[in-house]
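Student: Predicted model and sequence below, questions to follow.
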Amino acid sequence: MNSYRNTAQLYDLDEREIVKDDISFYMDFANKAGGEILEVACGTGRVTIPLARAGYDITGVDLSSDMLSRLRAKLEQEPIAVRKRVDLYQADMTEFQLDRLFPLLIIPFRSFQLLTEELQPEKCLNRISSHLTDEGIFIVTAFKPYAVLDESWVQPESEDWIKVVPISGTKVRRTNIKRRIDLKNQVTYPELLYYIEDSEGHEKVYIE
């Protein structure tokens, strides 16, 4: 299980377009659904907070206590009205039970594909079904390869982004290694490496 214990506080430093350009998509569907939203795998609130700022009530579920702690800290910087629109629960996406229904349920940013064990996707979809109104909308995003993944997927370390944190001057550089692939089950095993260099040049590395 990847709980982001070492890197939750670094997650929001990623400012690439890929982590921004889907927000308007979810805004459009929030407007169409016209009711409370359930976001599964809400993480640090990349989608949660913009929706709450726009006036939507949203419930977030995530497995990682560290990601939720980061989200709660960010909410503390928001106006009271925004904070009141957000409910958060720590739970596995294959087991959560909230005892209410939602007209819009979303699993953004490929999180559904973290379910790599045989029965996990079915269990998650059962949970989704039990929380969705009869006319509700369910949106799940997924990475679709152009072909069956083979050994060519395995690649050496490459750089994703670099960010210098204001005030502290800390430099964060994230890279990735496409470590190995299970060909039979089409499951990939990447690693994300965060190189943290302080203003005096001392460096630490965290791996997820």
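Tutor: Yes, it's here.
Student: going forward, measure contacts between C-alpha atoms and count neighbours the same way
Tutor: Will do.
Student: which residue sits closest to the residue most central in space within the chain, ignoring its sequence neighbours?
Tutor: Nearest residue to the geometric centre of the chain (C-alpha atoms, centre = their mean): residue 43, 4.5 Å. For residue 43, ignoring the flanking residues on the chain, the nearest one in space by C-alpha to C-alpha, 6 or more residues apart in numbering is residue 67 at 5.1 Å.
Student: what's the neighbour count on the one you found?
Tutor: If you count neighbours by other C-alpha atoms under 10 Å, residue 67 ends up with 24.
Student: Please apply the same query to the one 4 residues further on.
Tutor: For residue 71, the count of nearby residues is 22 (other C-alpha under 10 Å).
Student: In terms of helices and strands, where is the residue nearest to residue 43?
Tutor: Using DSSP states H and E, residue 67 falls within helix 65-75.
Student: for that helix, packing partners?
Tutor: On a contact count with 3 or more C-alpha pairs under 8 Å, 6 or more residues apart in numbering; DSSP states H and E, helix 65-75 meets strand 86-90.
Student: going on from the strand it packs on, what's the next piece of helix or strand?
Tutor: According to DSSP H and E, the helix or strand after strand 86-90 is strand 102-107.
Student: Residues in contact with that next one: which ones?
Tutor: Counting contacts by C-alpha atoms under 8 Å, 6 or more residues apart in numbering, the residues outside strand 102-107 that touch it are 29-30, 33-42, 128, 131-133, 135-141.
Student: buried set for the helix holding residue 67?
Tutor: Within helix 65-75, the residues that qualify as buried by neighbour count (16 or more other C-alpha atoms under 10 Å) are 65-68, 70-72, 75.
Student: Format those as TSV; extra columns: distance to residue 123.
Tutor: Output for the buried residues of helix 65-75, formatted as TSV (distance: C-alpha to C-alpha, whole Å):
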residue	distance to residue 123
65	21
66	24
67	23
68	23
70	27
71	26
72	28
75	30
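Student: Need the residues that contact stretch 72-79.
Tutor: By C-alpha under 8 Å, 6+ apart, the list of residues contacting stretch 72-79 from outside reads 49, 82-83.
Student: Could you count how many residues lie near the closest residue to residue 164 other than its chain neighbours?
Tutor: Leaving aside its chain neighbours, residue 164 sits nearest to residue 171 (4.3 Å; criterion: C-alpha to C-alpha, 6+ apart). Residue 171 has 17 neighbouring residues, counting by other C-alpha under 10 Å.
Student: got another, please set it beside the one above:
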Amino acid sequence: MREAKAFYSGPGLNVETYDERTALAGTAVEGDVEFYLAQAREAGGAILELGSGTGRVSLALARAGFEVVGLDRSEAMIARAEEKSASLPAPDRARVQFVRGDMSDFDLGRAFGLVLVPFRAFQALLSPEAQRRSLARVLQHLAPGGRLVLDLFDPRLEYCLPDEHRSRMERESVVHPANGHRVTVTVIQRTNDPLNQILSERWRFEEIDLDRRQVRVEEEKLVLRWTYRWEARYLLELSGFEVLAEYSDFRHSPPAYGLEQVWVARRT
């Protein structure tokens, strides 16, 4: 079997096509940038984005006039974000900075009015201890009354069943932004650990050129921890936050099973 590297651990098709694939994520991201912009206007002050990836959210906030720091542990993602940032007008470019770091252990030496953790990035923390450490760091970096917006997926029980090494053939296909090649993404294996609430998926990325020849094949392993809605609320409250709102999408819909968990909380 082909060796699979960790998700986003280096350059490759995963990072190169991230923006194109995220655009297909449906309600998981639909309207999220506008939602974060509204939260930024209410909170005021500088913004910290944890798990900033390719800068999809951070750059939009900078273009809207906000000062933003994006933190991510992947050098490849930061490089892509900085490449995109370089194309912004100088005033917008000056408002955004990307730094490498671990969202469970960082110290930027300053406070922010708003901290964002978009598109399920928090679920890359694989234990309650790591999650609590991260929220303690967030609290440390929030100004008094500052806000946290956290997006998780709400786990569907059938998705989390303990079926060892179940085979999946979930496919999506996008066009590579640099060369027009077709990139097909297949989830070829999923393993669940219900005891620890961990899911592991093996993703295969295949690049096909305009002559239908296979150019590259890469595999990466995605590991996430699912968090139940009640668990997320207790985690926030025990970490020093007051929950202001919870939604199932970015249109302010009420909580619903199996959709998103969008949490808005305030430092108490």
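Tutor: Now that the structure is in, tell me what you want to look at. Please read all numbers here as calculations on a predicted model, not as lab measurements.
Student: hmm, back to that, out of the buried residues of helix 65-75 of structure 1, which comes closest to residue 165 of structure 1?
Tutor: residue 70 (16.5 Å; C-alpha to C-alpha).
Student: Could you tell me how far the spatially most distant residue from the centre of structure 2 is located from residue 180 of structure 2?
Tutor: Taking C-alpha atoms, centre = their mean, the residue of structure 2 most remote from its mean C-alpha position is residue 211, at 34.1 Å. Counting by C-alpha to C-alpha, to the nearest Å, the gap from residue 211 of structure 2 to residue 180 of structure 2 is 11 Å.
Student: which residues in the stretch 1-150 of structure 2 form strands?
Tutor: Counting by DSSP state E, counting those that start in this stretch, the stretch 1-150 of structure 2 has strands at residues 5-6, 47-50, 68-72, 96-100, 112-117, 142-153.
Student: whereabouts in structure 1 does stretch 45-55 of structure 2 align?
Tutor: Alignment of stretch 45-55 of structure 2 against structure 1: residues 35-45, by TM-score structural alignment.
Student: per the alignment, the residue nearest to residue 43 of structure 1 corresponds to what in structure 2?
Tutor: Per TM-score structural alignment, residue 67 of structure 1 is aligned with residue 77.
Student: Am I right that its match is in contact with residue 13?
Tutor: No - the criterion here is C-alpha atoms under 8 Å, and residue 77 of structure 2 misses it with residue 13 at 11.6 Å.
Student: List the buried residues for stretch 43-61 of structure 2?
Tutor: Buried, per 16+ other C-alpha under 10 Å, within stretch 43-61 of structure 2: 43, 45-55, 57-61.
Student: which one in structure 2 is aligned with residue 187 of structure 1?
Tutor: Per TM-score structural alignment, residue 187 of structure 1 is aligned with residue 198.
Student: what's the spacing between the closest residue to that match other than its chain neighbours and residue 151 of structure 2?
Tutor: Nearest residue to residue 198 of structure 2 in three dimensions, chain neighbours excluded: residue 225, at 4.4 Å (C-alpha to C-alpha, 6+ apart). Look at residue 225 of structure 2 and residue 151 of structure 2: by C-alpha to C-alpha, they are 13 Å apart.
Student: what does residue 144 of structure 2 give?
Tutor: Distance of residue 144 of structure 2 to residue 151 of structure 2, computed by C-alpha to C-alpha: 22 Å.
Student: can you check residue 183 of structure 2 too?
Tutor: From residue 183 of structure 2 across to residue 151 of structure 2, the span is 27 Å (C-alpha to C-alpha).
Student: and what of residue 199 of structure 2?
Tutor: 17 Å.
Student: Also residue 92 of structure 2?
Tutor: Using C-alpha to C-alpha, residue 92 of structure 2 is found at 26 Å from residue 151 of structure 2.
Student: Go through structure 2 and flag its longest helix.
Tutor: When structure 2 is parsed with DSSP state H, its longest helix is helix 128-141.
Student: Next, the angle from that one to strand 112-117.
Tutor: 160 degrees (axes from the mean of the first three to the mean of the last three C-alpha atoms, to 10 degrees).
Student: ok, average deviation of helix 128-141 of structure 2 from structure 1?
Tutor: Overlaying structure 1 shows helix 128-141 of structure 2 at a mean distance of 1.2 Å from the equivalent residues (mean C-alpha distance after the TM-score superposition for structure 1).
Student: list the buried ones in that helix?
Tutor: Result for helix 128-141 of structure 2 [16+ other C-alpha under 10 Å]: buried residues 130-141.
Student: Export those as CSV, with columns for distance to residue 187 of structure 2.
Tutor: Shown next, in CSV, are the buried residues of helix 128-141 of structure 2 (distance: C-alpha to C-alpha, whole Å):
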residue, distance to residue 187 of structure 2
130, 27
131, 26
132, 30
133, 31
134, 29
135, 31
136, 34
137, 33
138, 33
139, 36
140, 38
141, 37
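Student: If we only consider those residues, which is nearest to residue 111 of structure 2?
Tutor: Residue 111 of structure 2 has its nearest neighbour among those in residue 141, at 4.5 Å by C-alpha to C-alpha.
Student: Return the residue of structure 1 aligned against that closest one.
Tutor: In structure 1, residue 141 of structure 2 lands on residue 131 (TM-score structural alignment).
Student: Who are the contact partners of its match?
Tutor: Residue 131 of structure 1 neighbours (C-alpha under 8 Å, 6+ apart): 98-102.
Student: Highest neighbour count among these?
Tutor: residue 102 (22 neighbours).
Student: Next, work out how far apart that one and residue 93 of structure 1 are.
Tutor: 15 Å.
Student: how about the helix or strand where residue 234 of structure 2 lies, aligned to which bit of structure 1?
Tutor: When elements are assigned from DSSP H and E, residue 234 of structure 2 belongs to helix 229-238. Counting by TM-score structural alignment, helix 229-238 of structure 2 lines up with no residues of structure 1.
Student: Now do the buried residues in the strand or helix carrying residue 195 of structure 1.
Tutor: Following DSSP H and E, the helix or strand that holds residue 195 of structure 1 is strand 187-197. In terms of neighbour count (16+ other C-alpha under 10 Å), strand 187-197 of structure 1 has its buried residues at 187-188, 190, 192-197.
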